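Undergrad: any chance you could fold what I've pasted below:
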Amino acid sequence: MAAAFPTQNSDSLECNKQEEGNNKTYQKDLDLIISALPKEKGWISENNHLYQGFWYPTAPLRGIITAQQHLKARPTDVFLVTIPKSGTTWFKALLFSIMNRTHYDYHTHPLLTTNPHECVPFLEVMYANENPNSNPNLPLLSTHIPYSALPKSILTSGCRVVYVFREPKDTFISLWHFTSKLRRKELPPMPLGEALELFCKGASPYGPFWDHVLGYWKASLERPDRVLFLKYEDMKSEPYAHAKRLAEFSGHPFSLEEEKEGVIGKILELCSFESLRSLEVNKTGSQCSSTMVFVPNSILFRQGKVGDWKNYLTAEMIEQIDQITKEKFKDLV
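TA: Okay, here's the model as predicted:
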């Protein structure tokens, strides 16, 4: 007898058609909303759009609006938040390894064969690609969304948010290199000076940079049990201590036995810039980035250094960024 496979009845087929039609209508409504927003020159594509005080490329903005309306965060969820090019890939690897350390050994670990961005997806990418009524069932997700624009369920569910802040000059230089490699071929290259002007007036992807940082810094003061504010440079200088902070905050503290067995050191080695860059998976292949562009894995590992901006910025450029930073961050210690 031939195997019997489940079939859809006419009611379920009709329901699927209706759902598909509703989704198309929803996507058209999104297009209308986005088309009416103020525009500025884009770094990768033609335009960025101003939405709720921040600038976004078109494709991730679709996912952000959808996530704001439909995400149902859970108390056990952890969200890693960064502004682009402030250590996202590294911290995805660290948090994934810390939270899943009892599930894998170091010879078969997913990070050996899978890019960190596939292990920890971007929230806005998931919602840009999927039906708006779907809900990701993952304990660890990443996003670049500013604090004021986070879906309400993240703020009310009791979940945890880890925010990583990187020195603005290094963030800018890394962003310029990254977007220059991904910029559409039909668009002219964006000179460093032009990119700096956009960055300083706030019109960079997910910018203004300084407002993005301040939103999470203030939230970390108001809700220290729910929002952890970490500096990229501190993680570089004291990785052991801050790996422990990440573990404790995410609800997965290291035991004394694990510390004695060197578990923290093994995770730091696995997730180090040099180790990740040397893996074959990160030399080849590509994946969908937060800007909905397919990114070669190799360009995710350019430098990872502190102070690389010194090789690119003139004294005048440095003064321009530092003056804004001094004014914006006068209360940030």
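Undergrad: from here on, contacts and neighbour counts on C-alpha atoms
TA: OK.
Undergrad: now the residue nearest the centre of the chain: how far from Pro189?
TA: Most central in the chain under Cα atoms, centre = their mean is Thr143, positioned 3.8 Å from the mean C-alpha point. Look at Thr143 and Pro189: by Cα to Cα, to the nearest Å, they are 27 Å apart.
Undergrad: and what of Phe329?
TA: In terms of Cα to Cα, Phe329 sits 31 Å off from Pro189.
Undergrad: equivalent analysis for Thr114, please.
TA: 31 Å.
Undergrad: isn't Ser97 right next to Gly265, touching?
TA: No - contact criterion Cα atoms under 8 Å: Ser97 and Gly265 do not qualify, at 11.7 Å.
Undergrad: want to put them side by side, so please do this one too:
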Amino acid sequence: MGVTRAEEEQLTEECKQLLSSLPKERGWRTSHLYQYQGFWCQPAEIQAIVSFQNHFQAYDNDIILATMPKSGTTWLKALAFAVVNRDHFPVDSDKHPLLTSNPHDLVPFLEYKLYANNQIPDLSKLSADDQDRPRLFGTHIPFPSLANSVKKSNSCRVVYLCRNPFDTFISSWHFIGSMSPFTLEEAFEMCCRGVIGFGPFWDHMLGYWKESLARPENVLFLTYEDLKEDAVFHLKRLAKFLGRPFSFEEETSGVVEKIAKLCSFENLKGLEVNKKGKSIKNFENDKLFRKGEVGDWVNYLSSLMVEKMSTIMEEKLGDSGLKFKVVIS
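TA: The predicted model follows:
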């Protein structure tokens, strides 16, 4: 089946049978990626997704933070946590949880944490202390593969952060690093074929993009580049969408700017808690913070590679209305 012994030990017989029926390709950091429900995933991810789909029950005030890998996930989690919890944790407090906990510990991944290793967690405990505080979850799962209780909810909110595919690919390449059996050029070709974690990237983006157009009250679509250009403006959009708009007093006292600073790449990278430990299995926390720049891809991609991906983006995204600002750092 192409699953390593370590991977196989974590898989149920049901999952192994499922994998045997799925298309597979050589993986970026596991022996194989498998195409499940139209997207390429690792074996353990597929098992977790199935468990999530079968057992997750959305609450009306749940917040799901969705991204492709390496698209600003850590940043989005920090921003949303700070916005939603600012009444309980004042942003200028020296005891703010973001100063002592990695954002991935504060906003757990559905597939890597809560439903990993065939777990069926009791998530009702997450809101037991305060029914007014929404539960925050993170995920890379494509919109079509979210649990039905999320997709059919008229109250659950989904925030999707999207990053231009050039930078996303380069960030992913550096993140996998020595674990990848591929050269940069080989990995790029796979990405262009859609064979990348939770890819094809165009289908992942379009799933959330189209839903944000159809149900803007339930799905907010943000881009990494817009956030970098004007974090304060988009923080206000985020807070309003999450049902926690900033008051006039908060705006005039600089609360929005303080949240932007607290959650900035530079600040998070400099915190001791983000320099050690593993909040995501198999990855050191310091690997979550490389450059955080827009346009770093120009240092790695040849003109032919840029032309090829640009053509793919035009073909796949062209008539959707989804566009990216190509900014060169």
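Undergrad: please state their TM-score.
TA: Superposed pair, TM-score by TM-score structural alignment, normalised by the length of structure 2: 0.88. Supporting alignment: 300 aligned residues with a Cα RMSD of 1.6 Å.
Undergrad: just to revisit the earlier point, what lines up with the residue nearest to the centre of structure 1 in structure 2?
TA: Under the alignment (TM-score structural alignment), Thr143 of structure 1 pairs with Thr139 in structure 2.
Undergrad: Ser220 of structure 1 now?
TA: So Ser220 of structure 1 corresponds to Ser212, using TM-score structural alignment.
Undergrad: packing partners of the longest helix along structure 1?
TA: The longest helix of structure 1 (DSSP state H) is helix 10-35. If you count contacts as 3 or more Cα pairs under 8 Å, 6 or more residues apart in numbering; DSSP states H and E, helix 10-35 of structure 1 packs onto helix 58-70.
Undergrad: read off where the helix it packs on ends up in structure 2.
TA: With TM-score structural alignment as the criterion, helix 58-70 of structure 1 aligns to 43-55.
Undergrad: give me the mean distance between that stretch and structure 1.
TA: Here the mean offset of stretch 43-55 of structure 2 against structure 1 after fitting is 0.9 Å, by mean Cα distance after the TM-score superposition for structure 1.
Undergrad: can you give me the strands in structure 2?
TA: Secondary structure of structure 2 by DSSP state E: the strands cover 24-26, 32-36, 39-41, 63-67, 136-139, 157-162, 219-223.
Undergrad: could you dump these to JSON lines with distance to Ile120 of structure 2?
TA: Converted to JSON lines, the strands of structure 2 look like this (distance: least, Cα to Cα, whole Å):
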{"stretch": "strand 24-26", "distance to Ile120 of structure 2": "27"}
{"stretch": "strand 32-36", "distance to Ile120 of structure 2": "21"}
{"stretch": "strand 39-41", "distance to Ile120 of structure 2": "20"}
{"stretch": "strand 63-67", "distance to Ile120 of structure 2": "18"}
{"stretch": "strand 136-139", "distance to Ile120 of structure 2": "15"}
{"stretch": "strand 157-162", "distance to Ile120 of structure 2": "22"}
{"stretch": "strand 219-223", "distance to Ile120 of structure 2": "26"}
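Undergrad: do you know which of these lies nearest Ser302 of structure 2?
TA: Nearest to Ser302 of structure 2 among these is strand 157-162; the distance by Cα to Cα comes to 23.1 Å.
Undergrad: relative to structure 1, what is the average displacement of the closest one?
TA: Looks like 0.6 Å for strand 157-162 of structure 2 (mean Cα distance after the TM-score superposition for structure 1).
Undergrad: that strand aligns to what range in structure 1?
TA: Against structure 1, strand 157-162 of structure 2 falls on residues 160-165 (TM-score structural alignment).
Undergrad: run the chain-centre distance for that stretch.
TA: Stretch 160-165 of structure 1 sits 10 Å away from the centroid of its parent chain (Cα atoms, centre = their mean, to the nearest Å).
Undergrad: what of stretch 171-181 of structure 2?
TA: 17 Å.
Undergrad: so how far is the first residue of that stretch from its last?
TA: Start-to-end span of stretch 171-181 of structure 2 (Cα to Cα) is 16 Å.
Undergrad: can you list the buried residues in stretch 235-246 of structure 1?
TA: Met235, Pro239, His242, Ala243, Lys244, Arg245, Leu246 (16 or more other Cα atoms under 10 Å).
Undergrad: list the ones among those residues that fall in helices.
TA: Reading helices off the buried residues of stretch 235-246 of structure 1 with DSSP H, I get Met235, Pro239, His242, Ala243, Lys244, Arg245, Leu246.
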